[in-house]
Structures are given as structure tokens and as C-alpha cells.
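Participant: after the sequence you'll find the predicted model.
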Amino acid sequence: MEQAAEEDRQHAIVEGYADKDGVPYVMVIIEGGWSHRSYGHSYVAKSVVAIIVVNKMGKLLFLGIRNKYFSICSLAETRKPKSNERKYYKNWSSCSFSMESDILVEGFKASEKTHGLRYFKYIVDGDSSVQKEISERVPYGLQFVKTPIETFV
């Protein structure tokens, strides 16, 4: 991811894609995924993964995972282990429906610090809650986060 980001950062600089603050920017594709049960069962995912991929190069820039349940964590809680050296993967306790947007907002927020980039435009599958969260919570402002329709204008 670091190498992909550096390549795209250099490409943005060469092409002159920098904002008013001089920070290079790129267009990205964002996507989230989670499991669903079929055949009429009501099911809310306990784990969600979301990614940010640079549009031009098609390379991964960010990957995030939220787990609402992890069997080893649950087992450890009941056994109360003496050692705190275990690594636990349960990292979410809020509503399952907000996991995807939280991951993607995290990726947008980390873009400058991690890669020296801003995500100027993004392509998303039309999830309005994700678009709303990014618009409201991304620190570098609305002028850099565009809706999917605007990405093709």
C-alpha cells in the first residue's frame, strides 16, 4: 500500500494535481463488503471490510476491518485469562450498519498522514450513508469529496 500510494503521489505531482494547500490529490474507488444470509433469514453482519483503491492505478491504498464479534474474545472473556498478551480482534461495539462508513472515514482521515495524499473525488456504489459520513467527517473539507455523479463530469 505504501508503494502504491507513493507511485500515485508522484504521478499526481507530475500531473499538477495539488490542492490550494499544495497537497497532491487523487481519485479513488471505495467499497465495503460483509456477509449476508440468504433464504429469508434476518441477519446483520458481525464483520465488515472496506477498501480504498486508487482509480488510475487500481492499487490498494487502505484496508480496514470492523469486528463486532470474535469467538476467541468471547471465550477469553468467560475464562478471564491471567495474561493480557493476547491479541483481540473485536474492535466495534456500535451499530453494524455504520461499520463500513466508519472504516472509509478512517481511510480518508489517514490519507494525508499515511500517504501525503488527499482523495479529491471518489467513486462509490451509491450508499448515501457512506457519502454523508465522508462529507461530514473528512477533515480536509467538502471541496475535496465529491459525489459519484460529479466524478464523471
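Facilitator: Yes, it's here.
Participant: from here on, just use CA atoms for contacts and neighbour counts.
Facilitator: Fine.
Participant: and residue 62, helix, strand or coil?
Facilitator: strand (DSSP: H, G, I helix; E, B strand; the rest coil).
Participant: wait, it sits on residue 54?
Facilitator: No - between residue 62 and residue 54 no contact is recorded; they are 9.4 Å apart, counting by C-alpha atoms under 8 Å.
Participant: take this one as well and set it beside the first:
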Amino acid sequence: MKKAADEERKLAMEAGDTEEGIPFITMIVGGGWARHSYGHGFSLLSGVGCNTGHRTKKLLYIGVKNKFCFVCANAKSRNTDAPTHVCFKNYTGSSFSMEQDTQ
């Protein structure tokens, strides 16, 4: 992503898309959130947001939010401590706020 950002910056500079020497990079922003709605609202467990450079079409940033970890949930259901593991749970806010909080 760093190389892609450097390339996008270089192309912006070459095109003269700058102000006071600072390049302006146009990005394409997108995201996806798994949404379950069975008449009870929605409860997101995971979401992703990404920024792609307009000129290079390369990934400049990706942010992932997870409210669930199988290992932690399994340990909790058994009333035991979770073993040492790489835990991908990195979000504890409301499901509704996950979409706005992709930083």
C-alpha cells in the first residue's frame, strides 16, 4: 500500500494536482458490511472499508472491523479462558456505528 500511495502521489505531482506543493489524490472509496435482518434490525459482526487510487487503481488503505472471534466465543461458551491465539476481534461498539467508524 505504501508503494501504491507513493505512485499515486507521483502521478498527482506530475499532473500538477497540487496546492502549495501538496499533492491531491483522488480516491475511490468502498466498503461492505455483512447485515443480518430478520425483522430485528441488523447486527453486523464484520465490515471492511477500502480506498483505491483513481489513477493507479491500486489499494491505498483497508480497514477491517470484527466484533466476533470464534476462539474467544467458544471459550466463553465453555466458561474457560481462551487459549493464546491471534484474535481478530477489534471492535466493541454498536453494529450501527461500525459503518461510520472505519479508521
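Facilitator: Yep, it's here. Not measured: the values here are computed from a predicted model.
Participant: next, the TM-score between them, please.
Facilitator: Overlay of the two chains. TM-score (TM-score structural alignment, normalised by the length of the second structure): 0.79; 101 aligned residues with a C-alpha RMSD of 2.2 Å.
Participant: would you map the helices across the second structure?
Facilitator: In the second structure, helices defined by DSSP state H lie at 2-14, 70-77, 95-98, listed in chain order.
Participant: out of those helices, flag the one nearest residue 85 of the second structure.
Facilitator: helix 70-77 (7.8 Å; C-alpha to C-alpha).
Participant: taking the centroid of the first structure, which residue is nearest it?
Facilitator: The centroid of the first structure falls nearest to residue 104 when counting by C-alpha atoms, centre = their mean (2.4 Å).
Participant: now for that residue: which residues touch it?
Facilitator: Taking C-alpha atoms under 8 Å, 6 or more residues apart in numbering, we find residue 104 of the first structure in contact with 30, 50, 51, 52, 64, 130, 134.
Participant: okay, the helix or strand where residue 136 of the first structure lies sits on what stretch of the second structure?
Facilitator: Element membership for residue 136 of the first structure (DSSP states H and E) is helix 128-137. Here helix 128-137 of the first structure fails to align to any part of the second structure, judged by TM-score structural alignment.
Participant: which helices and strands sit right next to that helix?
Facilitator: Contacts defined by 3 or more C-alpha pairs under 8 Å, 6 or more residues apart in numbering; DSSP states H and E place helix 128-137 of the first structure against helix 99-115.
Participant: flag every buried residue along the helix it packs on.
Facilitator: Across helix 99-115 of the first structure, burial judged by 16 or more other C-alpha atoms under 10 Å covers 99-112, 115.
Participant: for the first structure, longest strand please?
Facilitator: In terms of residue count, the longest strand belonging to the first structure (DSSP state E) is strand 25-34.
Participant: what sits up against that one?
Facilitator: Taking C-alpha under 8 Å, 6+ apart as the rule, strand 25-34 of the first structure contacts 8-9, 12, 17-19, 45, 47-56, 100, 104, 117-125.
Participant: got the angle between that strand and helix 99-115?
Facilitator: For strand 25-34 of the first structure against helix 99-115, the angle by axes from the mean of the first three to the mean of the last three C-alpha atoms, to 10 degrees is 140 degrees.
Participant: compute the inter-axis angle for strand 25-34 of the first structure and helix 128-137.
Facilitator: In terms of direction (the same axes, to 10 degrees), strand 25-34 of the first structure departs from helix 128-137 by 140 degrees.
Participant: ok, average deviation of strand 25-34 of the first structure from the second structure?
Facilitator: Following the fit onto the second structure, the mean deviation recorded for strand 25-34 of the first structure is 1.0 Å by mean C-alpha distance after the TM-score superposition for the first structure.
Participant: just the buried positions in that strand, please.
Facilitator: Buried residues in strand 25-34 of the first structure, counted by 16+ other C-alpha under 10 Å: 25, 26, 27, 28, 29, 30, 31, 32.
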